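>>> got a structure for you, letters missing:
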């Protein structure tokens, strides 16, 4: 009886231990399932974030589309304009931030400065730059699967210090799933060169042509202040003369200029010549104005005084432009 009792006690104790073990297994499995669910959720949020960036790029491209269609096939400088919307990926900044979270002195695939950058350029950059949201999410998931063990191996924190290690793991995860290195960039290009990189003269002519061409249905007066600062004479004649003539049929164009070449070459209908009088101390100079068409002899004389080349140059331009004098 005693032996039976001891055996029963052992069985009971064994069953209790087994139940405890099974409970531990259940808790571990539940925790593992929760971890997997959270990882899946994080990947989904990452994909949605990427999709939002791609959506922004598509939206911008759509906004440019009417203008792109409008200038398509235009002669001269306008026909060389293109509108570019793209994803700009700063993979160097992303890798630099990641290198601060690992010990690049330890043995591993990311040993030495630049190793992480090289891996990112190979495994992630192509997807970041041109891939869909799903392709980018899959590329990052694969990058994690292949390198998670390496990140742990090259961790800056020892696993024995649970609090610090968890903080490091959270920071590493936040870096891996960050999107602040992916931006949407848009630009206007002229003959394949971004407009900011053009010479002042070329940039000026391109922007002015855009101003004159964008609003085909706009009949409000357009004021252009001293365009000669960025335009060379050849550009004025080659590109602007005909454009001014077309535009002034539907809207008034007012050009403020010190360059009489611009007045004559664009065949101005009305010329207003301003002259400053004596400048008294502490006061603005007095201003006088005279106006009229180029057919007016007084206006023509004033213009010839300002015009480079004087009256002969004026007559030559008038003949070329078929001005009625």
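Cool, the structure landed. Not measured: the values here are computed from a predicted model. Numbers count the residues shown, from 1 in each chain.
>>> all contacts plus neighbour counts: C-alpha atoms, from now on.
Noted.
>>> At the geometric centre of the chain, which residue do we find?
Nearest residue to the geometric centre of the chain (CA atoms, centre = their mean): residue 185, 1.6 Å.
>>> For it, give me its contacts.
Residue 185 makes contact with 85, 86, 87, 88, according to CA atoms under 8 Å, 6 or more residues apart in numbering.
>>> Can you identify each of the helices in the stretch 151-300 of the chain by residue range?
162-176, 200-214, 233-235, 241-247, 260-265, 297-306 (DSSP state H, counting those that start in this stretch).
>>> Of these, which is nearest residue 148?
Across the helices of the stretch 151-300 of the chain, residue 148 has its closest neighbour in helix 162-176 (10.2 Å, CA to CA).
>>> For the closest one, name the packing helices and strands.
helix 91-99 (3 or more CA pairs under 8 Å, 6 or more residues apart in numbering; DSSP states H and E).
>>> packing partners for the helix it packs on?
The elements that helix 91-99 packs onto, with contact taken as 3+ CA pairs under 8 Å, 6+ apart, are helix 115-123, helix 162-176.
>>> Against that first model, consider the following:
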């Protein structure tokens, strides 16, 4: 895949139209003519990620500033297939009829950042992985499932917690009920209550318990319906209205079917909201009927209590207390069943989640093996000066960062505790310990005292465990440069040395689009004319590089397939010339801009020739 054409509609580069070629394309021009702006427009237009947050912010701002309300239009080509990607400053993402392949765009400061940052070094290796798309897609899908299952478990745990609180409030009610029933039995015998009276008391107490259980069921059901209604309202509020088809886009509205689908989706949501509302009304009706039944039952109970009070003062109050306790015992039984049901659901979901987590671990092993193979292949390709080492699951920084964020607001010393946990417990182990309040598991794994472990589990129970379960634990990559007789990690190298490590990796990835703003920055000419130029000359036919440069060695010795000279009148940047290297106008553009003019070039050449002849003589 390569960029065939870039057009700009509006802003500083308005009416810019460049047809790029496969191979090496070099943008030249004085400062302020739009080279960097064009690089950032390509990044913006294709939605390419930046290696640093600072580069992402500055690049996005520059692209929007250059467009000034306009848009960038990029034509991509893959074999005989062509498609167009467009984006204006209002678009959150590029608009494309098909997925946009991975593109690497690097601003001036980003090359050395690739070598300095762990994520950048990993991305450098991943560019060579043949299985990357499929493995990463499967991994991301499994991680999304982990988040969903953990969120579902969290919801059920919250329900169970509420149920347990209600059960706790009913603690001792069975024993109290047994005592009151025994007292009621003795009393009814002592006052010689009739058989019918005894049956009425028993029947009404049983019926009151049944009505109480029903009321609890109705209340819980109504609460769930309200929650579902609120969730659907949020979804309905997120459905965006599709814009009208403007006449400037043609007479035929090509979005008619899409708009119909949008209307159909909105109608389905409204219908679902209506169904839930009707269900709520049905519950309200059942609650009213239950209230009437309770009033009737209570009226009958009052009549019986009056009859019993005539036989013995206090008998009616005793049966009333027995009635209340019967209701509470019935409620307790239902709550215990609900709590058991929630435990079973949690166990099923946790088992399912463990299987998904196992698949995630398998995918990560596959990733590691693929990266290790890449490192081995690069050793042969790049020679002895550069070395690569892949450490399995060696990058826990993001997991640690998520833990630190989760612990903020607690009294825990999270700066030391978070890395300790990240190194000793996998996200799944930690989440399961928190969900089950398994303080001992945290104590033993992290080697901290039980009080501190209890604080950890208690605090994390109030946090979003979906973020924890999906915390990325990725492989770490170290890059080394032979400096004298020792290999040094890029962490310990100068900016220029980091660039000399990173660029050979970037240029060795054949078949991908690489866009760099001034790759020669921080490099000496010896490296440029040696390593960099040799890599450019060895490029494959299906590679495409788009470089903005001020160094003549890159287009000339790199045998550029296209040289584009940009110029500006102060208000607008434009293409002054676009042509192949062998064209006279191209050579004139290179010498005037990059060599100080033809005369300066000749004088330098004459000077070097005379000095070198004297030395050789």
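On my side now, so go ahead. Keep in mind that this is a model prediction, so the values were computed, not measured.
>>> picking up where we left off before, mind checking which of the contacts of residue 185 of structure 1 are buried?
Among the contacts of residue 185 of structure 1, those classed as buried by 16 or more other CA atoms under 10 Å are 85, 86, 87.
>>> Please settle this for me: is the second one part of a strand?
Yes. With DSSP: H, G, I helix; E, B strand; the rest coil as the criterion, residue 86 of structure 1 is located in a strand.
>>> can you tell me how far it sits from residue 66 of structure 1?
Relative to residue 66 of structure 1, residue 86 of structure 1 is positioned 18 Å away (CA to CA, to the nearest Å).
>>> next one: residue 290 of structure 1
For residue 290 of structure 1, the distance to residue 66 of structure 1 equals 42 Å [CA to CA].
>>> same deal with residue 33 of structure 1?
Between residue 33 of structure 1 and residue 66 of structure 1 the distance is 51 Å, computed by CA to CA.
>>> cool, and residue 148 of structure 1?
The value you get for residue 148 of structure 1 to residue 66 of structure 1, if CA to CA is used, is 47 Å.
>>> quick one, what contacts residue 159 of structure 2?
Counted by CA under 8 Å, 6+ apart, residue 159 of structure 2 has contacts residue 342.
>>> returning to that earlier point: need the buried ones among the contacts of residue 185 of structure 1 in a markdown table with distance to residue 6 of structure 1, can you?
Below are these laid out as a markdown table (distance: CA to CA, whole Å):
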| residue | distance to residue 6 of structure 1 |
| --- | --- |
| 85 | 81 |
| 86 | 78 |
| 87 | 75 |
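>>> Out of those, the closest to residue 141 of structure 1 would be?
Looking across these and measuring by CA to CA, the closest to residue 141 of structure 1 is residue 87, at 20.6 Å.
>>> if you skip the residues just before and after it, what's nearest to that closest one?
Leaving aside its chain neighbours, residue 87 of structure 1 sits nearest to residue 184 (4.7 Å; criterion: CA to CA, 6 or more residues apart in numbering).
>>> what do you get for residue 437 of structure 2?
Nearest to residue 437 of structure 2 is residue 457, by CA to CA, 6+ apart, at 6.1 Å.
>>> likewise residue 261 of structure 1?
Leaving out its chain neighbours, the residue that sits closest to residue 261 of structure 1 by CA to CA, 6+ apart is residue 307, at 6.0 Å.
>>> Run a quick check on that neighbour versus residue 259, I expect a contact.
Yes. Contact criterion CA atoms under 8 Å: residue 307 of structure 1 and residue 259 qualify, at 7.2 Å.
>>> between these two, which one's more packed in?
A direct count of neighbours by other CA atoms under 10 Å for residue 307 of structure 1 and residue 259 places residue 307 higher, at 21 against 17.
>>> contacting residues around the more buried one?
259, 260, 261, 313, 314.
>>> got a winner among those for most neighbours?
The most crowded member of these, judged by other CA under 10 Å, is residue 261 (23 neighbours).
>>> ok, now how distant is that residue from residue 4 of structure 1?
120 Å.
>>> so residue 277 of structure 1 touches residue 289, yeah?
No. At 10.9 Å, residue 277 of structure 1 and residue 289 do not qualify as touching, with contact defined as CA under 8 Å.
>>> Run the chain-centre distance for stretch 150-169 of structure 2.
With CA atoms, centre = their mean, to the nearest Å as the basis, stretch 150-169 of structure 2 stands 28 Å off its chain's centre.
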